[in-house]
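Chemist: this one's sequence-less:
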């Protein structure tokens, strides 16, 4: 992945954090017994392309105008299968009126981290290119093999308590509010994708 990235990570104490981590680490891989996908933390990538040689990641985080935690709601609307290694299986995140604060947060991160403070460029990127998602599987497996198991995977999600697209299912945990923004050196190998700076939404 080009450059470093800023991630939005759900609150570690939230039920959805544990649920997503279990899906990533065990439930989803169990559907593909010949795979050994890498471990990663549940997150939504707010932007990548941040210069890899940035001197002070924590200072960058401190300079971003972050919305309040209660204004950032990540809601899952669909399960997607894709070509890219890091998007092989993802939960699509609403980025219109349902993605409360997510686009605003990503735009702020892009403006400071990539566009040198240029609001117009950041807003254009958010409007044309930003496709928020929460990955469940990193893999080079052919997407058709994943697509074949879509119904089983949707059932796995339902059994875990995530009913994608449903806002009224009282038993579902298909959204989270707030969280922390992590600076992650995603230009390195996946084994080194650990945060070098963090800032909680408050």
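Modeler: Arrived safely. Because the structure is a prediction, the values reported are computed rather than measured.
Chemist: From here on, just use CA atoms for contacts and neighbour counts.
Modeler: OK.
Chemist: can you confirm residue 146 is in a strand?
Modeler: No - Residue 146: not assigned to a strand; according to DSSP: H, G, I helix; E, B strand; the rest coil it is helix.
Chemist: so who does it touch?
Modeler: Contact analysis of residue 146 by CA atoms under 8 Å, 6 or more residues apart in numbering lists 81, 88-89.
Chemist: Now do the same contact list for the spatially most central residue of the chain.
Modeler: The residue lying closest to the centre of the chain (CA atoms, centre = their mean) is residue 44, at 1.6 Å. Residue 44 makes contacts with 7-9, 132-135, as judged by CA under 8 Å, 6+ apart.
Chemist: still on that earlier bit, by neighbour count, which of the contacts of residue 146 wins?
Modeler: Tallying neighbours with other CA atoms under 10 Å puts residue 89 at the head of the contacts of residue 146, with 27 neighbours.
Chemist: how close does the nearest residue to it once chain neighbours are set aside sit to residue 71?
Modeler: The shortest distance from residue 89 to any residue other than its chain neighbours is 4.7 Å, reached at residue 81 (CA to CA, 6 or more residues apart in numbering). Separation of residue 81 from residue 71 (CA to CA, to the nearest Å) stands at 29 Å.
Chemist: Please compare the first structure with the one that follows:
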């Protein structure tokens, strides 16, 4: 298992039907995997955020809300078909449509909360730099975040965390039957998803049951 540092999650509205369906599915699939964990439904926007104070937690959450509210029609998440992978955190998951709005939000979060703090800490004195020097760093950080979003970011909603691999065909059939029972036949083409929701800043270090929610914002 890999420590993810502190991660920013985008979650369905608390106690909404889709929240309940996803949470029930995560819990219901645990018996299929002997090492599976329970966790809240979410899309990770970025990991490796460094926060040490409540003020930093508030900054991240407030900035994320401000970015999401720039979408005038509301922030829409679209889920599609179930996928299977080899990694612990992407064993069984629902793919999320990489809409321009979602990719833009992930890029902003990666830039503002990961790459910019790194660049500022590596600079000898960022605030004392000339405007031209700061602009050069800002441009490099923006380009790095755009490249990460283009080449590495893969939005999804995990349903199972597990080291077991591969997922056997019989287990796949069981999983897909349960998903259809929960979400309905053809759920992957029926517009499954949610609008707006909640940001959660979560310290993802150590065992999953020891992860700590540092703060949340509904939007």
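Modeler: That came through fine. Source: prediction; values computed, not measured.
Chemist: TM-score of the superposed pair?
Modeler: In this superposition the chains share a TM-score of 0.83, using TM-score structural alignment, normalised by the length of the first structure; 188 aligned residues with a CA RMSD of 2.1 Å.
Chemist: Show residues contacting stretch 182-198 of the first structure.
Modeler: 1-9, 38, 40, 48, 52, 57-58, 61, 180-181, 199.
Chemist: So which bit of the second structure is that stretch matched to?
Modeler: On the second structure, the counterpart of stretch 182-198 of the first structure by TM-score structural alignment is residues 200-216.
Chemist: buried stuff in the matching stretch?
Modeler: Going by neighbour count (16 or more other CA atoms under 10 Å), the buried part of stretch 200-216 of the second structure is 200-205, 208, 214-216.
Chemist: Can you list which of those are found in helices?
Modeler: Of these, none are assigned to helices by DSSP state H.
Chemist: among the residues you listed, which are in strands?
Modeler: Those of those mapping onto strands are 200-204, 214-216, per DSSP state E.
Chemist: does residue 123 of the first structure sit in a helix, a strand or a coil?
Modeler: Look at residue 123 of the first structure: counting by three-state DSSP, its state is helix.
Chemist: Just confirm it contacts residue 107, I think it does.
Modeler: Yes - with contact defined as CA atoms under 8 Å, residue 123 of the first structure counts as touching residue 107 (6.0 Å).
Chemist: More neighbours: those two, which one.
Modeler: A count of neighbours by other CA under 10 Å puts residue 107 above the other of residue 123 of the first structure and residue 107, at 27 against 19.
Chemist: nearest residue to the more buried one other than its sequence neighbours?
Modeler: According to CA to CA, 6+ apart, the nearest residue to residue 107 of the first structure is residue 122 (5.5 Å).
Chemist: Could you do residue 133 of the first structure as well?
Modeler: Per CA to CA, 6+ apart, closest to residue 133 of the first structure is residue 92, 4.5 Å.
Chemist: can you list the residues that contact the top strand by length along the second structure?
Modeler: Secondary structure assigned by DSSP E gives strand 76-84 as the longest strand of the second structure. Residues outside strand 76-84 of the second structure that contact it (CA under 8 Å, 6+ apart) are 90-97, 102, 167, 176, 187-189, 191-196.
Chemist: picking that back up, of the contacts of residue 44 of the first structure, which is the most crowded?
Modeler: Using other CA under 10 Å as the neighbour criterion, residue 8 leads these with 27 neighbours.
Chemist: Now which residue in the second structure aligns to that one?
Modeler: By TM-score structural alignment, residue 8 of the first structure lines up with residue 10 in the second structure.
Chemist: Against residue 167 of the second structure, how distant is its match?
Modeler: 27 Å.
Chemist: Please apply the same query to residue 68 of the second structure.
Modeler: Counting by CA to CA, the gap from residue 68 of the second structure to residue 167 of the second structure is 36 Å.
Chemist: So for those two, which residue has more residues nearby?
Modeler: Remark: of residue 68 of the second structure and residue 167, residue 68 carries more neighbours, 19 against 16, as counted by other CA under 10 Å.
Chemist: show me the contacts for that one.
Modeler: Counting by CA under 8 Å, 6+ apart, residue 68 of the second structure has contacts 74-75, 105.
Chemist: which of those lies closest to residue 119 of the second structure?
Modeler: Among the contacts of residue 68 of the second structure, residue 105 lies closest to residue 119 of the second structure (CA to CA), at 19.9 Å.
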